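**Q** just coords:
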C-alpha cells in the first residue's frame, strides 16, 4: 500500500532532512586519507542525536551503525569499521534520520584525493543521473520514466545499473512502497501522484552490473570488484517539478 503524504507530513520530513544534510556536511568536513570509517560514524551519530533526531539505520534489522559506509567495490550497506581511508578511494556515505515520526534518507559518494579519471567519471555521471531521474518525478509520469532517465544516462557512458537493489517510498517507515528501480521503460510502471515521497538512489558500477552479498549478511559488493557509485535524495512528487527534500548543500559548502 502506498501512503501519500500531506503537506504537514512533508514539512516534518523536510525539517528532518536538514538535520540529515548537516550530518552529511560534518562527514564531508572530516572524510580524508588517514581517518577510519568508524570515526565518521561516531561523528554523525552524535550530531544527529544532539539535533533531536534518531539515526534511521542504527538497529534497523540489526544493523549496528548510523551510517552505511561503502568503499570502492562495495555498492551499499558497508559497515563502518577500523578501515583507514586511503588516497584514491571512493567512499559512499548513506544516512537516514528519523525525526518527529518520519524518515529521510540520502547518500553521497566522495572521491578521496587523486582518484583515476574513469572512476571520477563514474561518480559524475551517477550524480547527474540522480537529478535526471528526479526531473521525471512529476504528476502524470510513470515510474519507468524516472528509471529510464537514470539507466540511459549511465549506460551511454558504458557503466551498468545494479538491478537487485532499488530506491523506495519513505515516511513513517524507512522503506515503504513503491519500489523505485534505476532501470526500466518509459511509460511503464506506477503512475506518479502528488504527495508521493520517495528515495531515488542510483547505484552504478564501473564494470558489470553483477553483485554479491558478503557473509556478514549486509555488505553488497560488485562481483568483479570494480568500483561502484551511489547518490540518493528523498523527493516528493509535485505537479510541475519534483521537490528535493534532502540536501547536498552542506557537503558542497565543504567542497567549494
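**A** All right, it came through fine. Every value quoted in this text rests on a predicted model; they were computed, and no experiment measured them. Numbering: from 1, shown residues only.
**Q** CA atoms for contacts and neighbours, from now on please.
**A** Noted.
**Q** mind checking how far the closest residue in space to residue 232 that isn't next to it in sequence is from residue 87?
**A** Counting by CA to CA, 6 or more residues apart in numbering, the nearest residue to residue 232 once its immediate chain neighbours are dropped is residue 201, at 4.1 Å. Between residue 201 and residue 87 the distance, using CA to CA, to the nearest Å, works out to 26 Å.
**Q** quick one, which of the two is more surrounded?
**A** It is residue 201, of residue 201 and residue 87, that has more neighbours when counted by other CA atoms under 10 Å, with 30 against 13.
**Q** check contacts around that one.
**A** Contacts for residue 201 (CA atoms under 8 Å, 6 or more residues apart in numbering) come out as 106-107, 130, 166-167, 182, 230-233.
**Q** now those residues as TSV including neighbour count and distance to residue 64?
**A** Formatted as TSV, the entries for the contacts of residue 201 read as follows, by neighbours: other CA atoms under 10 Å; distance: CA to CA, whole Å:
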residue	neighbour count	distance to residue 64
106	26	18
107	29	18
130	25	28
166	18	22
167	22	21
182	30	27
230	27	21
231	24	22
232	26	21
233	25	23
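**Q** list the helices and strands the longest helix seen in the chain packs on?
**A** In the chain, taking DSSP state H as the definition, the longest helix is helix 7-30. Where contact means 3 or more CA pairs under 8 Å, 6 or more residues apart in numbering; DSSP states H and E, helix 7-30 is packed against helix 37-50, strand 90-99, strand 102-111, helix 249-255.
**Q** so for residue 214, which of these sits nearest?
**A** For residue 214, the closest of those is strand 90-99, at 17.2 Å, according to CA to CA.
**Q** just to revisit the earlier point, the residue nearest to residue 232 and residue 75, how far apart?
**A** Distance check for residue 201 against residue 75: by CA to CA, it reads 12 Å.
**Q** any residues in contact with both of the two?
**A** Listed as contacting both residue 201 and residue 75 by CA under 8 Å, 6+ apart are residue 230.
**Q** assumed residue 118 was part of a helix.
**A** Yes - for residue 118, which was evaluated using DSSP: H, G, I helix; E, B strand; the rest coil, the result is membership in a helix.
**Q** next one for the comparison:
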C-alpha cells in the first residue's frame, strides 16, 4: 500500500532529509586516511542523540540480515557496497567508502547514501562514482506525476549501460515515509512506460549502486555486509525525493561544499 503525503508531511520529511544530508556531508569531510570506521559511526551516534532523532538502522532485523543491526550507519569499503557493518578498520589511501544513513525525526524518515574516495582517487574509481551519481540524477528527473515507475528504473539502467556496468536487481530503491521501507520497490533496471503510475505525494528513495565488473553479490560472515562477488570495486548513491505537481523535490540534497 502506498501512502500519499500532504505538502505539510513532505516538509516534515524535508526537515529530516536536511539533517541526513548534513551528517553525510560531515562524514565526507571526516573520512580520511587513517580514520577508523568506528570513529565515523560514533560521530553519527552523537549527532543523532544531540538532535533527538531516531536511527532507522538500530535493531533493524530484515529477513536478509543476521539478527538486529546494532549500528546507526552502513559503512562499506571498496568491494563492499551495501549494509556494511562498521568495524575496526582504518581507511587507507585510495579506498572507496560508501556511507548510508536513515533516521527519523518526529515520526518522519529520510534515507540517503553517498560514496567518497579517500585520499588519492584512481580514474576508474572516479568513473564508477560518477556513473552512480548520474544515474541517480536521471532517475530523479524521471520521477514526475504521470510517468511510470519503469521510467525511473529505465533512466537509471540507461546510465549504467552507457558506462558499461552490469546491474544487480536484488536490492534497489523503495518507498518511505513513516518507516524506512515502504512500497513500492524500485529496481535499478526497468522498461519505460511500464509499472505503477507516479502521483504527487509519493515519497521515494532512489539508490543506484554498481559494481565495476559483476552483477552478482555475496554476503560477509557478519551476515550484513554485501560485496561484489568478484571483488570488483563498487559505489552507491541515494536520495530521498518527493514527487510534487511541479516535479521531483530532493529532500536530502547535500549542502554546497567549498
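**A** Now that the structure is in, tell me what you want to look at. The structure presented is a predicted model; accordingly, all values stated were derived computationally and were not measured.
**Q** quick one: which of the helices and strands packed on helix 7-30 of the first structure is nearest residue 195 of the first structure?
**A** With CA to CA as the measure, strand 102-111 is the member of these nearest residue 195 of the first structure (14.3 Å).
**Q** what's the average distance of that closest one to the second structure?
**A** With mean CA distance after the TM-score superposition for the first structure, strand 102-111 of the first structure departs from the second structure by a mean of 0.4 Å once superposed.
**Q** on that earlier part again, can you list the contacts of residue 201 of the first structure in JSON lines and add distance to residue 47 of the first structure and secondary structure?
**A** Putting these into JSON lines (distance: CA to CA, whole Å; DSSP: H, G, I helix; E, B strand; the rest coil) gives the following:
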{"residue": "106", "distance to residue 47 of the first structure": "16", "secondary structure": "strand"}
{"residue": "107", "distance to residue 47 of the first structure": "17", "secondary structure": "strand"}
{"residue": "130", "distance to residue 47 of the first structure": "26", "secondary structure": "helix"}
{"residue": "166", "distance to residue 47 of the first structure": "28", "secondary structure": "coil"}
{"residue": "167", "distance to residue 47 of the first structure": "25", "secondary structure": "strand"}
{"residue": "182", "distance to residue 47 of the first structure": "31", "secondary structure": "coil"}
{"residue": "230", "distance to residue 47 of the first structure": "23", "secondary structure": "strand"}
{"residue": "231", "distance to residue 47 of the first structure": "21", "secondary structure": "coil"}
{"residue": "232", "distance to residue 47 of the first structure": "20", "secondary structure": "strand"}
{"residue": "233", "distance to residue 47 of the first structure": "20", "secondary structure": "strand"}
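**Q** got the angle between the longest helix of the first structure and strand 102-111?
**A** Orientation of helix 7-30 of the first structure against strand 102-111 (axes from the mean of the first three to the mean of the last three CA atoms, to 10 degrees) gives an angle of 30 degrees.
**Q** quick one: helix 7-30 of the first structure to the second structure mean distance?
**A** Mean deviation for helix 7-30 of the first structure: 1.2 Å (mean CA distance after the TM-score superposition for the first structure).
**Q** stretch 71-88 of the first structure aligns to what range in the second structure?
**A** Following TM-score structural alignment, the aligned partner range for stretch 71-88 of the first structure in the second structure is 77-94.
**Q** what's the end-to-end length of that stretch?
**A** End-to-end distance for stretch 77-94 of the second structure: 10 Å, by CA to CA.
**Q** now that stretch: buried residues?
**A** When neighbours are counted by 16 or more other CA atoms under 10 Å, the buried residues of stretch 77-94 of the second structure are found to be 77-86, 91-92, 94.
**Q** give me the contacts around it.
**A** Among residues not part of stretch 77-94 of the second structure, those counted as contacts by CA under 8 Å, 6+ apart are 31-38, 41, 71, 73-76, 95-98, 100, 117-122, 209, 211, 222, 224-228, 231-236.
**Q** among those, name the buried ones.
**A** Members of the contacts of stretch 77-94 of the second structure that pass the buried threshold by neighbour count (16+ other CA under 10 Å) are listed as 31-32, 36-38, 41, 71, 73-76, 95-98, 100, 117-118, 209, 211, 224-228, 231, 233-236.
**Q** now name the helix or strand holding the equivalent of residue 198 of the first structure over in the second structure.
**A** Residue mapping for residue 198 of the first structure onto the second structure gives residue 204, with TM-score structural alignment as the criterion. For residue 204 of the second structure, the enclosing helix or strand under DSSP states H and E is strand 203-206.
**Q** so what's residue 178 of the second structure up against?
**A** 104, 107-109.
**Q** one more pass at 6 Å, please.
**A** For residue 178 of the second structure, the contacting residues are 107-109, by CA atoms under 6 Å, 6 or more residues apart in numbering.
**Q** which residue is the nearest non-sequential neighbour of it?
**A** Of all residues beyond its chain neighbours, the one nearest residue 178 of the second structure is residue 108 (4.9 Å), with distances taken as CA to CA, 6+ apart.
**Q** returning to what we had before: as JSON lines, the contacts of residue 201 of the first structure with distance to residue 17 of the first structure would be great.
**A** JSON lines is the format used below for the contacts of residue 201 of the first structure (distance: CA to CA, whole Å):
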{"residue": "106", "distance to residue 17 of the first structure": "9"}
{"residue": "107", "distance to residue 17 of the first structure": "12"}
{"residue": "130", "distance to residue 17 of the first structure": "17"}
{"residue": "166", "distance to residue 17 of the first structure": "20"}
{"residue": "167", "distance to residue 17 of the first structure": "17"}
{"residue": "182", "distance to residue 17 of the first structure": "22"}
{"residue": "230", "distance to residue 17 of the first structure": "18"}
{"residue": "231", "distance to residue 17 of the first structure": "15"}
{"residue": "232", "distance to residue 17 of the first structure": "12"}
{"residue": "233", "distance to residue 17 of the first structure": "10"}
